[in-house]
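Colleague: What follows is a predicted protein model with its sequence.
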Amino acid sequence: MFEKLDLTRMAQSLAAHAGTRLGVIARNVANADTPGFKAMDVKDFASVFDGSDPFPLQATRPGHLTDSTKDASVGLIHSGSGMAPNGNDVSLDMQMMKAVEARQSHEMALAVYRSTSGIIRVSLGRNG
């Protein structure tokens, strides 16, 4: 029922996008001291949401999904700042700011979803 509503589909996609972005940010932070590591980010939500599919699945390694032709790097972009002497370009300050943005997006998506489900419950005559 909820998946047919555009607003809930968009909220679900935003929550999935924020989760994916947090995973990429966590990988960046974990590799902050790895020589030669390049910081990555996902494309912004507006460029990946087309309204037809609630955030397409992405393979994280070969054979992860049944369609083995998907690439794990789809939607990833290089986001590093200045390069350190060891070739690493992860800025922990930037990663923490991005993590806060992703968390806010996720919380907004959950708030929209909760509000929508509350409105539907009330319209069906159910309380809370």
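Modeller: Sure, I can see it.
Colleague: make it CA atoms for all contacts and neighbour counts henceforth
Modeller: Noted.
Colleague: Work out for me the element A26 sits within.
Modeller: Using DSSP states H and E, A26 sits in helix 6-30.
Colleague: Report the distance from that helix to the chain centre.
Modeller: From the chain centre to the centre of helix 6-30 is a distance of 2 Å (C-alpha atoms, centre = their mean, to the nearest Å).
Colleague: Point out the other helices and strands that that helix packs with.
Modeller: Judged by 3 or more C-alpha pairs under 8 Å, 6 or more residues apart in numbering; DSSP states H and E, the packing partners of helix 6-30 are strand 40-42, helix 92-123.
Colleague: between those, which gets nearest to D6?
Modeller: helix 92-123 (10.8 Å; C-alpha to C-alpha).
Colleague: Report all helices and strands that the closest one contacts.
Modeller: Against helix 92-123 (3+ C-alpha pairs under 8 Å, 6+ apart) you get helix 6-30.
Colleague: quick one: the helix it packs on to helix 92-123, angle?
Modeller: 160 degrees (axes from the mean of the first three to the mean of the last three C-alpha atoms, to 10 degrees).
Colleague: And helix 6-30, what's buried?
Modeller: 7-22, 24-25, 28-29 (16 or more other C-alpha atoms under 10 Å).
Colleague: repeat for stretch 84-95
Modeller: N88, D89, V90, S91, Q95.
Colleague: Second structure follows, compare the two:
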Amino acid sequence: MISQLPLFEIYGAMARYAAESQKVSATNIAHADEPGYKAKQLESFESYLARASNSAAHTGLNTSFKVVETNGPVSPSGNSVSIEMEMFKSAEAAGQHEQAMTVYSKSLELLRTALGKY
């Protein structure tokens, strides 16, 4: 029931997005020395929300995240991974995940308090 409330659904999706973004960054870093590898990233969270809300299948926020190639500079070997950028994205994703979990847990606390079950 709680997961069907819009606030919980959005912040649950934000936490999943941040976790998936961490995976994409880790994959990019793992391929940093591979010639010809093109760095990838997730579509923006805003794009994901818009696409999920307009989904013809009405899957809502269960829609999967799109992975796209980045447009960063390419090394002579054809690799476009920037370790610095991936570290930045990883830290940003960690912050997004922390924010999502904080809002989720505080909202749950408020709901429990309102219901007198705290």
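Modeller: Sure, I can see it. Here the structure is a predicted model, which means the values were calculated and not measured.
Colleague: what's the TM between chain one and chain two?
Modeller: Here the TM-score for the pair of chains, by TM-score structural alignment, normalised by the length of the second structure, is 0.86; 111 aligned residues with a C-alpha RMSD of 1.5 Å.
Colleague: Tell me which residues are up against the helix holding A26 of the first structure.
Modeller: Contacts of helix 6-30 of the first structure with the rest of the structure, by C-alpha atoms under 8 Å, 6 or more residues apart in numbering, involve 2-3, 38-42, 45, 49, 51, 54-55, 90, 92, 95, 98-99, 102-103, 105-107, 109-110, 112-113, 116.
Colleague: And H97 of the second structure? What does it align with in the first structure?
Modeller: Aligned by TM-score structural alignment, H97 of the second structure pairs with H106 of the first structure.
Colleague: Quick check: closest non-adjacent residue to that match.
Modeller: A15 (4.8 Å; C-alpha to C-alpha, 6 or more residues apart in numbering).
Colleague: Pull up the gap between the one you found and G80 of the first structure, please.
Modeller: 24 Å (C-alpha to C-alpha, to the nearest Å).
Colleague: V90 of the first structure too?
Modeller: 6 Å.
Colleague: and for those two, which residues touch both?
Modeller: K38, A39.
Colleague: mind checking how far the residue most central in space within the second structure is from E86 of the second structure?
Modeller: The centroid of the second structure falls nearest to Y17 when counting by C-alpha atoms, centre = their mean (2.2 Å). According to C-alpha to C-alpha, Y17 of the second structure and E86 of the second structure sit 16 Å apart.
Colleague: E98 of the second structure now?
Modeller: 18 Å.
Colleague: Repeat that for K106 of the second structure.
Modeller: In terms of C-alpha to C-alpha, K106 of the second structure sits 30 Å off from E86 of the second structure.
Colleague: The second structure: which residue goes with the residue nearest to H106 of the first structure?
Modeller: Using TM-score structural alignment, A15 of the first structure pairs with A15 in the second structure.
Colleague: residue in the second structure matching S91 of the first structure?
Modeller: Aligned by TM-score structural alignment, S91 of the first structure pairs with S82 of the second structure.
Colleague: Test my guess that that match contacts H31.
Modeller: No - the pair S82 of the second structure / H31 is not scored as a contact, 10.5 Å apart, by C-alpha atoms under 8 Å.
Colleague: re earlier: the helix holding A26 of the first structure against the second structure, how far on average?
Modeller: Superposing on the second structure and averaging over aligned pairs (mean C-alpha distance after the TM-score superposition for the first structure), helix 6-30 of the first structure comes out at 0.6 Å.
Colleague: In contact with whatever residue of the second structure lines up with T116 of the first structure, which residues?
Modeller: Counting by TM-score structural alignment, T116 of the first structure lines up with S107 in the second structure. By C-alpha under 8 Å, 6+ apart, the contact list for S107 of the second structure is empty.
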